[in-house]
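Enquirer: Test case, fold it:
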Amino acid sequence: MSEIQIEKNAALIVVDVQKGFEDPYFGRRDNPAAEENIAALIRDWRAQRRPVVVVRQDSAPGSPLAPGMPGNELKGLVGESLGPEAPDLFVTKSVNSAFYGKPNLDEWLRERGIGQIVIVGIQTNMCNETTARMGGNLGYRVLFVIDAMHTFDAFGPDGEVVTAEELTRATSASLHHGGFARVLRTADLLTAPATA
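Expert: Purely as a prediction, here's the structure:
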């Protein structure tokens, strides 16, 4: 693999790190270190003065992520890691892709000449993967930090459980093989040199 280089204005996209994902409704998850890694990357981005975008899912009534529900709130680690400053952009959405939220993420990135995005958050194979695929289609250089996210077990159409670990592995392979994103780990980013 070629050396990882992080562009000076690379945007960290923090997807749906919300309290509602702790609800038993979602079931068993993988990667218990996800939140710790997300926080480490937010702190690093802040220290390097790179842009941080925070995305929140506003789901339909009845969901743990619905507006007005405690689960709609961001987990405390997001605010704690950001420090006293607000994120550079705060996006709300009601679908999987952060590019279909408000305000318009694509417009915001292009106005600032940002061509590289780094995706972390919840869930690996849902909003994170959808955002990565769309980002790749839009021409962004996408870095997908597989250990700074997590997902949940899911039932397939045959009724069989597909584990969170299997879903994560499939997402990694699909994004990598399809050329949508470069899949890497938190430590790779924290030690990567910055480019001009």
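Enquirer: rest of the way, CA atoms for contacts and neighbours
Expert: Noted.
Enquirer: Okay, helices next: where are they in the chain?
Expert: Secondary structure of the chain, counting by DSSP state H: helices at 34-47, 76-82, 105-111, 129-137, 164-178, 186-190.
Enquirer: Identify, by residue count, the longest strand of the protein.
Expert: If you go by DSSP state E, the chain has its longest strand at strand 141-150.
Enquirer: counting contacts, what elements does that one pack onto?
Expert: helix 34-47, strand 116-122, helix 129-137, helix 164-178, strand 182-184, helix 186-190 (3 or more Cα pairs under 8 Å, 6 or more residues apart in numbering; DSSP states H and E).
Enquirer: Contacts only, for the closest residue in space to G101 that isn't next to it in sequence.
Expert: Nearest residue to G101, sequence neighbours excluded (Cα to Cα, 6 or more residues apart in numbering): K93, at 4.2 Å. The neighbours of K93, taking Cα atoms under 8 Å, 6 or more residues apart in numbering as the test, are V55, R56, Q57, D58, Y100, G101, K102.
Enquirer: Another sequence for comparison is provided below:
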Amino acid sequence: MELNESVVAGAIEDGYGDGVEVAADAALIVVDVQKGFAEPYWGRRNNPGAEGNIAALIDAWQASGRPVVFVRHDSVSPRSPLRPGQPGNGFQDLVEERRGKGSGPELLVTKSVNSAFYGEPDLDAWLRGAGVRQLVVVGVQTNMCAETTARMGGNLGYDVLFPLDATHTFDTTGPFGWTLTADELARATAVSLHADRFARVVRTADVLRGL
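Expert: Alright, predicted model coming up:
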């Protein structure tokens, strides 16, 4: 299932994505790009291009010496493929083969909740200690840990960029039997982040041009 161009375009209306400027010390936050998310456990996903966009952003950040934060979800659920000790807890190859390869600062954060700001070590303290004021949040899932991290980053006063096409999620069933497709959830995340200015929803290409 593909993240349609119309979904991305609708999420960045009113000029969002135009003239993106990326700070010289902006931090890339790579959320939960783990092997377990490739398992059938999660159901049908969207945006098969997410991993390629995430890889391109990591490469660009590392080449420029900007800080990169890799976030890993250590699930406490006994059924989750992401729980520690399981193969699915590990990073996908596109992340693992890039860790430690950049010339800039790098941090590994582990967490068991949605926000990377509630992990170990303290992400906010690390970012502020480095003088970082701008974040670019990518990863999995769009409407879960990526969105929650972006929202909290906005609440903490960071300028947050959210490249929607460098995230993906899964079809989900909620209360009353309501079901939303992955693309519908991605659209909801984009509109919600945009409307309340938690983050600027952009494309990967916008960010790469702004480096």
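Enquirer: Would you mind finding the most buried of the helices and strands packed on strand 141-150 of the first structure?
Expert: strand 116-122 (a mean of 25; mean count of other Cα atoms under 10 Å).
Enquirer: Would you mind measuring the gap between the ends of stretch 162-180 of the second structure?
Expert: Length of stretch 162-180 of the second structure, first residue to last, Cα to Cα, to the nearest Å: 21 Å.
Enquirer: Now do the buried residues in it.
Expert: F162, P163, L164, D165, A166, T167, H168, T169, F170, D171, T172 (16 or more other Cα atoms under 10 Å).
Enquirer: and it, which stretch of the first structure?
Expert: Stretch 162-180 of the second structure corresponds to residues 144-162 in the first structure, going by TM-score structural alignment.
Enquirer: ok, so what distance separates the residue of the second structure most remote from its centre from E184 of the second structure?
Expert: Centroid-distance maximum for the second structure: F176 at 28.6 Å, with Cα atoms, centre = their mean. According to Cα to Cα, F176 of the second structure and E184 of the second structure sit 17 Å apart.
Enquirer: if we can go back for a sec, quick check: the longest strand of the first structure compared with the second structure, mean distance?
Expert: On superposition with the second structure, the mean distance recorded for strand 141-150 of the first structure (mean Cα distance after the TM-score superposition for the first structure) is 0.4 Å.
Enquirer: List of residues touching that strand?
Expert: Identification of contacts with strand 141-150 of the first structure by Cα under 8 Å, 6+ apart yields 29-38, 115-124, 132, 135-136, 164, 168, 172, 180-186.
Enquirer: Contacts only, for the residue nearest in space to the middle of the second structure.
Expert: The second structure has V138 as the residue nearest its centroid, 2.2 Å off, counting by Cα atoms, centre = their mean. Residues in contact with V138 of the second structure (Cα under 8 Å, 6+ apart) are L28, I29, V30, V31, I54, A146, F162, P163, L164, A166, T167.
Enquirer: Equivalent analysis for P67 of the first structure, please.
Expert: Contacts were defined as Cα under 8 Å, 6+ apart; by that measure P67 of the first structure touches D58, S59, A60, P61.
Enquirer: Kindly reformat the residues you listed as a markdown table containing neighbour count.
Expert: Shown next, in a markdown table, are the contacts of P67 of the first structure (neighbours: other Cα atoms under 10 Å):
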| residue | neighbour count |
| --- | --- |
| D58 | 22 |
| S59 | 15 |
| A60 | 11 |
| P61 | 11 |
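Enquirer: which one of those residues sits closest to E7 of the first structure?
Expert: D58 (30.6 Å; Cα to Cα).
Enquirer: which residue lines up with the closest one in the second structure?
Expert: Aligned counterpart of D58 of the first structure in the second structure: D74 (TM-score structural alignment).
Enquirer: same deal with G68 of the first structure?
Expert: With TM-score structural alignment as the criterion, the equivalent of G68 of the first structure in the second structure is G85.
Enquirer: From A182 of the second structure, how far out is that match?
Expert: G85 of the second structure is 28 Å from A182 of the second structure, where distance means Cα to Cα.
Enquirer: mind listing what G131 of the second structure touches?
Expert: Counted by Cα under 8 Å, 6+ apart, G131 of the second structure has contacts D25.
Enquirer: so who does P103 of the first structure touch?
Expert: Contacts of P103 of the first structure (Cα under 8 Å, 6+ apart): F90, V91, T92.
Enquirer: want to throw those into TSV with distance to T195 of the first structure?
Expert: Compiled in TSV, the contacts of P103 of the first structure are given as follows (distance: Cα to Cα, whole Å):
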residue	distance to T195 of the first structure
F90	26
V91	27
T92	30
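Enquirer: Let me know the closest of these to P193 of the first structure.
Expert: P193 of the first structure has its nearest neighbour among the contacts of P103 of the first structure in F90, at 27.0 Å by Cα to Cα.
Enquirer: just checking, what residue in the second structure corresponds to the closest one?
Expert: Here F90 of the first structure is matched to L108 in the second structure, going by TM-score structural alignment.
Enquirer: Confirm for me that its match is in contact with F70.
Expert: Yes - L108 of the second structure lies in contact with F70 (Cα atoms under 8 Å); the separation is 5.0 Å.
Enquirer: Just list the residues touching V95 of the second structure, thanks.
Expert: Contacts of V95 of the second structure (Cα under 8 Å, 6+ apart): V33, A55.
Enquirer: what about L65 of the first structure, how many neighbours?
Expert: L65 of the first structure is flanked by 25 other residues according to other Cα atoms under 10 Å.
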